[in-house]
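Student: When you get a sec, could you give me coordinates for this:
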Amino acid sequence: MSHTPDQTALLSAFGQLLRPLARLALSRGLPYPALDELLQAALVEEARRLHADAPAHGLVSRVSTATGLSRREAGRLLQARAADGAEAGPAPRRWLAGEVFARWMTDPACCHGGQPRRLPRQGAAPSFEALAQSVTRDVHPRTLLDELCRLGLAEWDAADDTVALQRNAFVPCADFTRMLALLADNVGDHLHAAVDNVLGGSGDAHFEQAVYADELSQESVRALRPVIAAQWAELFGRLVPLLERHIADDKAAARPQDQRVRIGFYSYAEPMAQPPIHQPPHGA
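Tutor: Below is the predicted model of the structure:
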């Protein structure tokens, strides 16, 4: 498939944007079908916004043309959104490793005293093999065990060929949920700002600046951290009273208070992909 220069550049940018999201998805076993459904739903929702004035009888065709999805898929996702009264979300998909984990936690045959018991890897119930086969026979029990171990949910003891559930291997669910909410809010707004700036269709450009440096040592990166933290503390201390004052002034002046703002500050450091090769001085 051939692409325009803009589309080629866009695909390259998407490749960089998607890699950290792929890493996050794999870290929690989120399967591709759920992500595929989510992307399709997002494309359909944005296409619907672009064609907000289209007559109802022609909306499916316009969304299908804009997204490249079939009319059937476009219609299904539009109907799902209408049924939910909000943006269409991903259709429920089976996460087999998660189902095995949940059943292990709750099945009386796999528990003792309310706690998940260590199970023989193979054999008749209660065993991990029987547990996995009670969830699905489409995937081999060893494949499911490998995935649970990779995610830190289970541990296999090769010495006695038993498997134990590791409930404390994860960050507590509530904490992880809060971290994901912050990620979605902060990175989501940053991405909205960047996309608005690229498309140039929102009037005033959003402020988005960064400084980049390479060829630093680990010691130098560590030395920067307290400086960065101090700069944020200073900015935070100035912004919060200013924002509160603006809110109070807007309220006193009876101005419509229908705007929101997010002001962020971040830093990121990692090893260079190709460390520089320093040439020895001439004559050395």
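
Student: make it CA atoms for all contacts and neighbour counts henceforth
Tutor: Will do.

Student: What count of nearby residues applies to Ala174?
Tutor: Neighbour count of Ala174, defined by other C-alpha atoms under 10 Å: 9.

Student: Roughly how far does it sit from Ser220?
Tutor: Applying C-alpha to C-alpha, to the nearest Å, the value for Ala174 to Ser220 is 35 Å.

Student: which residues are in contact with the one helix or strand Leu145 maps to?
Tutor: Leu145 belongs to helix 141-150 when assigned by DSSP states H and E. Helix 141-150 has contacts (C-alpha atoms under 8 Å, 6 or more residues apart in numbering) with 29, 96-97, 101, 128-129, 132-133, 154-156.

Student: What helices and strands are in contact with the helix or strand encompassing Arg72?
Tutor: Assigned by DSSP H and E, Arg72 belongs to helix 71-84. The contact analysis (3 or more C-alpha pairs under 8 Å, 6 or more residues apart in numbering; DSSP states H and E) places helix 71-84 against helix 32-50, helix 56-67.

Student: Give me the next element, helix or strand, following the helix holding Leu145.
Tutor: Going down the chain from helix 141-150, the next helix or strand is strand 154-157, by DSSP H and E.

Student: closest one to Gly188 among the helices and strands packed on helix 71-84?
Tutor: If you check each of the helices and strands packed on helix 71-84 against Gly188 by C-alpha to C-alpha, helix 32-50 wins as the nearest, at 13.4 Å.

Student: now that closest one, how far from the chain's geometric center?
Tutor: Chain-centre distance of helix 32-50: 15 Å, with C-alpha atoms, centre = their mean, to the nearest Å.

Student: now stretch 99-109
Tutor: Put simply, stretch 99-109 sits 27 Å off its chain's centre (C-alpha atoms, centre = their mean).

Student: let's see this one next to it:
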Amino acid sequence: MKRLRRAPSAPPESASTSEDRAALALRQAEVLLAPVARWLLRSGVSYGALARLLKPVFVEAAREELARTGVEPTYSALSVLSGVHRKDVRAICESPQTDPASARPHGVPLASQVYTRWLTSRRYRDRDGQPRSLPRSGPGITFESLSREVSVDVHPRTVMEELMRLGLVELEGDVLVARQDSFLPDRRIDELTALFAANAADHMAAAVHNLTLDAPRYLEQSVFADGLGEASVESLHMLARQAWQGTFEEMVAAAGKRVAADAELPEDRQQRMRVGMYFYSEPQNPAAPALVEAPKATTRRPRKGTKT
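Tutor: Predicted coordinates:
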């Protein structure tokens, strides 16, 4: 079948130079990061928050690479390999491990900071401790005054629209109402998010191992096809679910036996494993959304006694 293909089990011939390999990796990284960007944006995480997170991630990855090749992980070596400035490398390496909650405001988008203040500040709660419904603007306590307490650089309307997009507030007439239930931590969501990250990370780790190391290769293959109709995709999806159910039961039984057999192994000889399966479909030629330039909004502070 012309349109049915199997992913290669071995990597393609390597690029001729390290520059070529870097350019190739960077091009494909864009493909890998696209769904990550969608996930982050739908979760309310901005580019700036991710950029701040990447510095320590690159430094830690550089540390692991240097250790793997037997090179001392000095600040200079970490800086050269990671591309992170030496002073930032030093700050990252010397900073004590802090509670993630204490550092959270630095990586939390503006809209989430505004919403958190709304829920927690006494000024914006009623006598029962519930968040007040806030007029958009005007004298007294309003959403505009709340937003400008957190930042005067972004127009309150922009913050309001982002909170509405995230489903955290509702606009009733000219009054904003907080949806507290949307902000409460959901243990199920926490677990699913952690599982997603672990599954995707191990899948990518297996592929990176196969692409970059001269070592026995992990199983990391897929079957993909195009030119399919909606009914065919649904049929194949069902087949994949059935195939996974059998694999799942067989692997659980076998893994349970192997764990019991290896119970006496010392910790320094223990390993972990993960095996999974996925299915995904989308239109072959999705229409690109039209870019519409939004009307410019003023960012000046409102004069006292005026409405915006």
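
Student: which ones are touching the residue opposite Ala22 of structure 1 in structure 2 once aligned?
Tutor: Aligned counterpart of Ala22 of structure 1 in structure 2: Ala37 (TM-score structural alignment). Applying C-alpha under 8 Å, 6+ apart to Ala37 of structure 2 gives no contacts.

Student: go with 10 Å
Tutor: 30, 43, 45-47, 50 (C-alpha atoms under 10 Å, 6 or more residues apart in numbering).

Student: Present those residues as a markdown table; the columns should include neighbour count and distance to Arg179 of structure 2.
Tutor: Output for these, formatted as a markdown table (neighbours: other C-alpha atoms under 10 Å; distance: C-alpha to C-alpha, whole Å):
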| residue | neighbour count | distance to Arg179 of structure 2 |
| --- | --- | --- |
| Glu30 | 12 | 35 |
| Ser43 | 10 | 16 |
| Val45 | 19 | 19 |
| Ser46 | 16 | 22 |
| Tyr47 | 13 | 25 |
| Leu50 | 14 | 26 |
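
Student: closest to Glu220 of structure 2 among those residues?
Tutor: Within these, the smallest distance to Glu220 of structure 2 is 20.2 Å, found for Glu30 (C-alpha to C-alpha).

Student: Which strand or helix spans that closest one?
Tutor: Under the criterion of DSSP H and E, Glu30 of structure 2 resides in helix 18-42.

Student: got it, and Ala102 of structure 1?
Tutor: helix 96-106.

Student: Okay, buried residues for that helix please.
Tutor: By neighbour count on 16 or more other C-alpha atoms under 10 Å, the buried set for helix 96-106 of structure 1 is 96-98, 100-101, 103-105.

Student: can you check stretch 184-201 of structure 1 too?
Tutor: By neighbour count with 16+ other C-alpha under 10 Å, stretch 184-201 of structure 1 contains the buried residues 189-190, 193-194, 196-197.

Student: Which ones among those lie within helices?
Tutor: 189-190, 193-194, 196-197 (DSSP state H).

Student: ok, now how distant is the counterpart of Asp262 of structure 2 in structure 1 from Leu243 of structure 1?
Tutor: In structure 1, Asp262 of structure 2 lines up with Asp250, judged by TM-score structural alignment. Using C-alpha to C-alpha, one gets 11 Å for the distance from Asp250 of structure 1 to Leu243 of structure 1.

Student: what does Ala223 of structure 1 give?
Tutor: From Ala223 of structure 1 across to Leu243 of structure 1, the span is 31 Å (C-alpha to C-alpha).

Student: For the aligned residue in structure 2 for Ala154 of structure 1, which non-adjacent residue is spatially closest?
Tutor: The alignment partner of Ala154 of structure 1 in structure 2, by TM-score structural alignment, is Val169. Distance criterion C-alpha to C-alpha, 6 or more residues apart in numbering; nearest residue to Val169 of structure 2, sequence neighbours excluded, is Ala178 at 4.6 Å.

Student: Please list all residues in contact with the one you found.
Tutor: Counting by C-alpha under 10 Å, 6+ apart, Ala178 of structure 2 touches 115, 118-119, 130-134, 163-164, 167-171.

Student: Repeat the analysis, applying 8 Å as the threshold.
Tutor: By C-alpha under 8 Å, 6+ apart, the residues touching Ala178 of structure 2 are 131-133, 168-170.

Student: likewise Pro131 of structure 2?
Tutor: Contacts for Pro131 of structure 2 (C-alpha under 8 Å, 6+ apart) come out as 118-120, 124-125, 178.

Student: 10 Å instead, please
Tutor: 115, 117-125, 177-180.

Student: do Val187 of structure 1 as well
Tutor: When contacts are counted by C-alpha under 10 Å, 6+ apart, Val187 of structure 1 touches 181, 193, 264.

Student: Closest one to Leu235 of structure 1 out of those residues, please.
Tutor: Gly264 (9.9 Å).

Student: What lines up with the closest one in structure 2?
Tutor: So, by TM-score structural alignment, Gly264 of structure 1 is matched to Gly276.

Student: Would you check how far apart the aligned residue in structure 1 for Ile189 of structure 2 and Arg93 of structure 1 are?
Tutor: Taking TM-score structural alignment as the criterion, the aligned counterpart of Ile189 of structure 2 in structure 1 is Phe176. Noted for Phe176 of structure 1: a distance of 21 Å to Arg93 of structure 1, by C-alpha to C-alpha.

Student: Repeat that for Gln7 of structure 1.
Tutor: Gln7 of structure 1 sits 31 Å away from Arg93 of structure 1, going by C-alpha to C-alpha.

Student: and if you look at Ala34 of structure 1?
Tutor: For Ala34 of structure 1, the distance to Arg93 of structure 1 (C-alpha to C-alpha) stands at 6 Å.

Student: Same drill for these two, tell me which one is more crowded.
Tutor: Ala34 (17 against 12).

Student: residues contacting that one?
Tutor: Ala34 of structure 1 is in contact with 40, 89-95, counting by C-alpha under 10 Å, 6+ apart.

Student: That one maps to what in structure 2?
Tutor: Correspondence of Ala34 of structure 1 to structure 2, assessed by TM-score structural alignment: Ala49.

Student: Quick check: the aligned residue for Gln97 of structure 2 in structure 1?
Tutor: Under the alignment (TM-score structural alignment), Gln97 of structure 2 pairs with Asp84 of structure 1.
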